[in-house]
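**Student:** Pasting the sequence and the predicted model now:
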Amino acid sequence: MAKSQASFMKKQLENNRLKKKKEKAERREERQQNSPGGGLENMMAYVNEFGEISDTPPEKPKH
């Protein structure tokens, strides 16, 4: 009888592990779909000649 209880618990633990893995994959997929994205361009920051941080690239000076 103890053997059947042990195998039942193993199956339950395996099912719980698979359920958690599936939920984690679903959450990851949802995050990827809802992310603003844009990649590197959205993360870029520039420093102007006064040392201020801005999101627009500085204009090149004309010599």
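**Tutor:** Okay, I see it.

**Student:** from here on, contacts and neighbour counts on C-alpha atoms
**Tutor:** Will do.

**Student:** those helices in this structure, which residues are they?
**Tutor:** Using DSSP state H, the helices found in the chain span residues 2-34, 40-43.

**Student:** will you turn the ones you listed into TSV that also has distance to residue 52 and mean neighbour count?
**Tutor:** Output for the helices of the chain, formatted as TSV (distance: least, CA to CA, whole Å; neighbours: other CA atoms under 10 Å):
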stretch	distance to residue 52	mean neighbour count
helix 2-34	31	11
helix 40-43	16	9
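
**Student:** Take this one as well and set it beside the first:
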Amino acid sequence: MADSWNKKERVKKKRQLKKEKEEKKLERKEHARNGNDLDAMLAYVDENGNLTSKPPGVVHKIEIKTRIPG
């Protein structure tokens, strides 16, 4: 049984869309920024509440002396 004109057009359009999608995929792959790992995307907050790109070095601990009654 022969394919109708409409079916041929749908198949043709589907192939074209698949081809365009593959081209876009290759283009994104070529222009991808290498080295964009998680560390490059993180932001840290320092003790003053400002955003920085460097992780905090030493954690400041407050020492509290307690006195036990008795």
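**Tutor:** Okay, I see it. Every value quoted in this text rests on a predicted model; they were computed, and no experiment measured them.

**Student:** re earlier: with respect to residue 55 of the first structure, which of the helices of the first structure lies nearest?
**Tutor:** Among the helices of the first structure, helix 40-43 comes nearest to residue 55 of the first structure, with 8.5 Å by CA to CA.

**Student:** Please work out which residues of the second structure line up with the closest one.
**Tutor:** Aligning helix 40-43 of the first structure against the second structure (TM-score structural alignment) gives residues 38-41.

**Student:** what's in contact with stretch 25-34 of the second structure?
**Tutor:** Contact with stretch 25-34 of the second structure is made by no outside residue, as judged by CA atoms under 8 Å, 6 or more residues apart in numbering.

**Student:** how about TSV for the helices of the first structure, with distance to residue 59 of the first structure added?
**Tutor:** As requested, those are exported to TSV (distance: least, CA to CA, whole Å):
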stretch	distance to residue 59 of the first structure
helix 2-34	34
helix 40-43	17
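
**Student:** Nearest to residue 50 of the first structure among the ones you listed would be which one?
**Tutor:** Counting by CA to CA, residue 50 of the first structure lies closest to helix 40-43 out of these; the figure is 20.8 Å.

**Student:** average gap between the closest one and the second structure?
**Tutor:** Following superposition, helix 40-43 of the first structure is found to deviate from the second structure by 1.4 Å on average (mean CA distance after the TM-score superposition for the first structure).

**Student:** now that helix: how far from the chain's centre is it?
**Tutor:** The chain centroid and the centroid of helix 40-43 of the first structure are separated by 16 Å, computed with CA atoms, centre = their mean, to the nearest Å.
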